[in-house]
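K.L.:
Sequence plus predicted model, see below.
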Amino acid sequence: MKKSLIAALLGATFATSALAQSSVQIYGIADAGVMFQKGGPTKIYSGGADGSRIGFKGTEDLGNGFKAMFNLEARVELDTGTQQPTLMNDNPGRYLLRGMNAMPLPAPVRDRLLTGLQAAIQPPGGPAVNQERALFDRMAMVGLVTPVGAFLIGRMYTPGYEVFNMADTFESGTAGTWGHVTGGTAGFTALSADIRSQESVQYRIALPNGIGAALMYGGKGSGYLGRYNKFRAGHVTYKANGFDVGVGYNHGYDRQDRPSLRTTTVGGSYTLNEWKIFAGFHSQRNTNSALLPDYLAGWDSVVVPQLTAGGVPAANQTALRAFFSRTIAANTVQDANSYQFGLHYKIGSGRVMASYAHQNDRTASNSDANLFAIGYDHFLSKRTDLYTVVANIKNKNEAQYAPGTAGNPGGFTKGPGEDGRALQVGIRHRF
């Protein structure tokens, strides 16, 4: 019983990589390819089906059913050699500055300020992930496996995101992944799910009958970007008899301890012979974005010096900043329900993948999106595969969702309401 429980716990802990061994192991994924996209450049990318990485993990048997364990995992961008992927294109996302034309300034002055503000909020070619330049951005944790569960501490995948990944037909990778239409309102403007949380502790249990559970708590500086005052999350899963399903919940609180992004995800997959069926539902709500201080810092660094140089009185500057603060706070509100379903079908040494996802934006802008994707994954060996995916995102109203990869968010289409399309070809090798 104890041996079965420990094995299950180790499998649940390393949900996205191979089982830990009794000694230190070096592992990784090298994944790269080319994406052809509408409204953007043909781009060589790193991390198409899986984020490229190098990791170190291991366990030590302490006896009596106890094991010490650790996992360190670093992001590796094969196209540049850095650890900071960019968006797949430099098209500006218009949604965050929606309504700014009402700013009480002469039109030429206002337009010049908004151009600078757009660049400050979304720097062209700037990092889209790992802005902190963390060495082990993907995972950094240590823990103790006991006969009654695993206790972990560090930077880890969140319970809610693990369920999202289970339900995603394209396994959180390629141009077809569900996450490309859940990236905040109208595009990659804000987080739609906390993929990882730093400054966190976690308890996990996985029973031999397939039932598993996780609870996570993060203090000040927790969350994916370390912007939360606290973070709470949990999930319950079932992995047996062909099922890999669960329900997960994440909830962060901003630096003022107000409720920020909260997500609920339900779904998973069922395998039957050559078929694997996926389905998922994802709810995202956020009325106090943890990123607002970043946007206000952009105003202070870019706009204030120009207003001061232009002789705008201090009282007027205060009023303009208050206008900007109210407007961008409204633009960061998230209220959306999303669902996705799809399938895999094994053919010889490969598999066909197809899915449909819908983002139902419940804010006043009604910026919905529909994602259609189909792909083929051919395994040259147990470790190496070639893949190709075609994806089409039909945007509505102010939506600008664009296809991306596992490692690179898609960014934005050229204009609101335009479709996002991409063809992707890549190779992935696991070691």
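P.N.:
On my side now, so go ahead. Residues are numbered from 1 along each chain as shown.
K.L.:
contacts, neighbours, all on C-alpha from now
P.N.:
Noted.
K.L.:
What are the boundaries of the helices in the chain?
P.N.:
Counting by DSSP state H, the chain forms helices over residues 2-13, 107-121, 159-167, 292-298, 304-309, 314-331, given from the N-terminal end onward.
K.L.:
Could you identify which of those is most buried?
P.N.:
For those, the stretch with the most neighbours on average is helix 159-167, a mean of 26; neighbours defined as mean count of other CA atoms under 10 Å.
K.L.:
who touches that helix?
P.N.:
Outside helix 159-167, the residues within contact range by CA atoms under 8 Å, 6 or more residues apart in numbering are 15, 171-172, 193-196, 214-216, 233-235, 237, 244-250, 263-269, 278-280, 282, 340.
K.L.:
between it and helix 2-13, how many degrees?
P.N.:
90 degrees (axes from the mean of the first three to the mean of the last three CA atoms, to 10 degrees).
K.L.:
I figured His199 was touching Met216, is that so?
P.N.:
Careful, residue 199 is Glu and not His. No. Applying CA atoms under 8 Å as the test, Glu199 and Met216 come out as separate, 10.4 Å apart.
K.L.:
Which one of the two is surrounded by more residues?
P.N.:
For Glu199 versus Met216, the count of surrounding residues by other CA atoms under 10 Å is larger for Met216: 24 against 21.
K.L.:
From Lys2, how far out is the nearest residue to the more buried one once chain neighbours are set aside?
P.N.:
Distances taken as CA to CA, 6 or more residues apart in numbering put Gln202 closest to Met216, at 4.3 Å, once the chain neighbours are dropped. Here Gln202 is placed at a distance of 20 Å from Lys2 (CA to CA, to the nearest Å).
K.L.:
structure B:
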Amino acid sequence: MNALHGLNEKQIEAVTHKDGPLLVIAGPGTGKTKVITHRIAHLIREHNIRPERILAITFTNKAAEEMQERINTEIGEPHGSSVKACTFHAFCVKVLRNHALKIGLSENFTIFDQELQDEILTESVRELNLNPDDYPPWLLRNIISDAKCTLQNPIDAVGETDIYDSETIENIRSVLRTYQDKLDKYDALDFDDLLVKTVELLRIEEVKAAYHQEISYILVDEFHDVNSVQYHLLQLLCAPSERNLMVVADGDQSIYSWRGSDPQYIENFRADFNSPTIELDDHYRCSEKILRAAEEVISRNPERQKQHTLRTHKDAGRDIFHYTFDTPIAEALGIISVIENLVGRRNYSYRDIAIFYRTHKLADVLTEQLLRANIKFQRILPTNSFGEGNSKGILAYLRFLQWQLPQDLEQAINFPETYIDDLTWVRL
């Protein structure tokens, strides 16, 4: 299949860009993932680039899986699965497993997820006879993450803020030291460490040179969500003589400022890499009215760097209605009124209607009112097969067998039934 088939002029320009850096500004619905996958196919078919020397990075496991599927569809096996399509964290884990000994880690280091990280932080607070309510794990976790995402030592970074008094700062530092000691004891890394330690590794010339030889082309999706440590990682991964790095970004879609991401890195990339820019402005997803309404909202952002106007290939579409309500119950009743009108007077079925909400908590009132109105609905909740029920208990057993963490023992010993109550566990 021709990698350029079905692409518009701007997409073809991005796909056929051969060497050197490239910034692609791509709004929603402009085919950015198609550009990435077709570019990979073009590099392999037209330029004989070995697929294993191409690295495609995105931000979530779901996005990485989707990208890998699209690559496999476009290129076919065995080449498709040879392309490295993964998240930043997954890539870093592979790098660290291969070279852990060079920075004092074992190859079998463990990774603390957020739940386990919170448990270790709470345990550290209690060991110092501090009140966990005064030093909640989410606060400590944010302090750690904010520092590591900017390649700072969290213990040092705490003192650079004027939010806390001197006593609180010293207590936080003590907790963070205890937390770090526990990480070292268990030969463990938290999620932020995966990035920080990989940067540390790539600063070793021997390791950096090896990856410059191994990776010829790097493509990054959702580049507008990178933070400082991720940007630094990309700089280290790119061979200075080639800098074959294509990033796809849209500053209007940056949503991870709470973890250090900043659309400013788009401009930094343009300047640091002296990169040409291609703007994808043909939109294929929404109607004209939806697109213009979205642009009207984002245009009010005072920090917006540059206006990027899209043109749609859809018709004008239906009108958009905006309602405001004084209370959550009034909002729920208003939604129900719209549903009843659609089903009772306009011949729609309940299955034709979808309700989106920002958080699951916001849907509780709506769910209650839908039940009272005898409206049939299906509420779709997030699923985590390895974080619930039997899987969670089984994983606790397996983790305890390998790392002997007391948190895992407590969870495992009470699975599948409770054998030791909380009071007895505290006494033990």
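P.N.:
Right, received. Where do you want to start? None of these values were measured; they are calculated from a predicted model.
K.L.:
Post the TM-score for the overlay when you can.
P.N.:
The TM-score (TM-score structural alignment, normalised by the length of the second structure) is 0.23; 168 aligned residues with a CA RMSD of 7.3 Å.
K.L.:
The helices of the first structure: which one's closest to Ile427 of the first structure?
P.N.:
When the helices of the first structure are ranked by distance to Ile427 of the first structure, counting by CA to CA, first place goes to helix 159-167 at 20.7 Å.
K.L.:
coming back round to it: common neighbours of Glu199 and Met216 of the first structure, please.
P.N.:
In contact with both Glu199 of the first structure and Met216: no residue, using CA under 8 Å, 6+ apart.
K.L.:
residues contacting Arg177 of the second structure?
P.N.:
Counted by CA under 8 Å, 6+ apart, Arg177 of the second structure has contacts Ile155.
K.L.:
how about it, secondary structure?
P.N.:
The local conformation at Arg177 of the second structure, judged by DSSP: H, G, I helix; E, B strand; the rest coil, is helix.
K.L.:
Give me the ChimeraX select line for the contacts of helix 159-167 of the first structure, limited to the buried ones.
P.N.:
Those of the contacts of helix 159-167 of the first structure that count as buried under 16 or more other CA atoms under 10 Å are selected in ChimeraX with:
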select :171,172,193,194,195,196,214,215,216,233,234,235,237,244,245,246,247,248,249,250,263,264,265,266,267,268,269,278,279,280,282,340
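K.L.:
Now go through the contacts of helix 159-167 of the first structure and say which are in strands.
P.N.:
Secondary structure from DSSP state E places 196, 214-216, 233-235, 237, 244-250, 263-269, 278-280, 282, 340 of the contacts of helix 159-167 of the first structure in strands.
K.L.:
Which SSE is immediately downstream of the host helix or strand of Ala209 of the second structure?
P.N.:
Element membership for Ala209 of the second structure, per DSSP states H and E: helix 205-214. Proceeding N to C from helix 205-214 of the second structure, the next assigned helix or strand is strand 217-220, under DSSP H and E.
K.L.:
For the stretch 101-250 of the second structure, just list every one of the helices.
P.N.:
Using DSSP state H, counting those that start in this stretch, the helices of the stretch 101-250 of the second structure run over 114-127, 137-148, 154-158, 166-185, 191-202, 205-214, 228-237.
K.L.:
Those helices: which one's closest to Asn390 of the second structure?
P.N.:
Proximity to Asn390 of the second structure, assessed across these by CA to CA, is greatest for helix 114-127 (16.7 Å).
K.L.:
for that closest one, packing partners?
P.N.:
helix 137-148, helix 166-185 (3 or more CA pairs under 8 Å, 6 or more residues apart in numbering; DSSP states H and E).
K.L.:
export these to JSON lines and tack on distance to Arg311 of the second structure?
P.N.:
Formatted as JSON lines, the entries for those read as follows, by distance: least, CA to CA, whole Å:
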{"stretch": "helix 137-148", "distance to Arg311 of the second structure": "38"}
{"stretch": "helix 166-185", "distance to Arg311 of the second structure": "50"}
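K.L.:
Relative to Ala210 of the second structure, which of the ones you listed is closest?
P.N.:
Distances from Ala210 of the second structure to each of these were compared using CA to CA; the minimum, 25.2 Å, belongs to helix 137-148.
K.L.:
Specify the angle between the closest one and helix 166-185 in degrees.
P.N.:
Regarding helix 137-148 of the second structure and helix 166-185, their directions subtend 80 degrees when assessed with the same axes, to 10 degrees.
K.L.:
Tell me which other helices or strands helix 137-148 of the second structure touches.
P.N.:
For helix 137-148 of the second structure, the elements it packs on are helix 114-127, helix 154-158, helix 191-202, judged by 3+ CA pairs under 8 Å, 6+ apart.
K.L.:
Identify, out of those helices, the most deeply packed stretch.
P.N.:
For those, the largest average neighbour count (mean count of other CA under 10 Å) is found in helix 191-202, namely a mean of 20.
K.L.:
between that helix and helix 205-214, how many degrees?
P.N.:
Angle between the axes of helix 191-202 of the second structure and helix 205-214 is 90 degrees (criterion: the same axes, to 10 degrees).
K.L.:
Help me confirm that Leu117 of the first structure comes into contact with Gly298.
P.N.:
Yes. In terms of CA under 8 Å, Leu117 of the first structure counts as a neighbour of Gly298; the distance is 6.7 Å.
K.L.:
still on that earlier bit, could the helices and strands packed on helix 137-148 of the second structure be laid out in CSV, adding distance to Ile40 of the second structure?
P.N.:
Putting these into CSV (distance: least, CA to CA, whole Å) gives the following:
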stretch, distance to Ile40 of the second structure
helix 114-127, 34
helix 154-158, 39
helix 191-202, 25
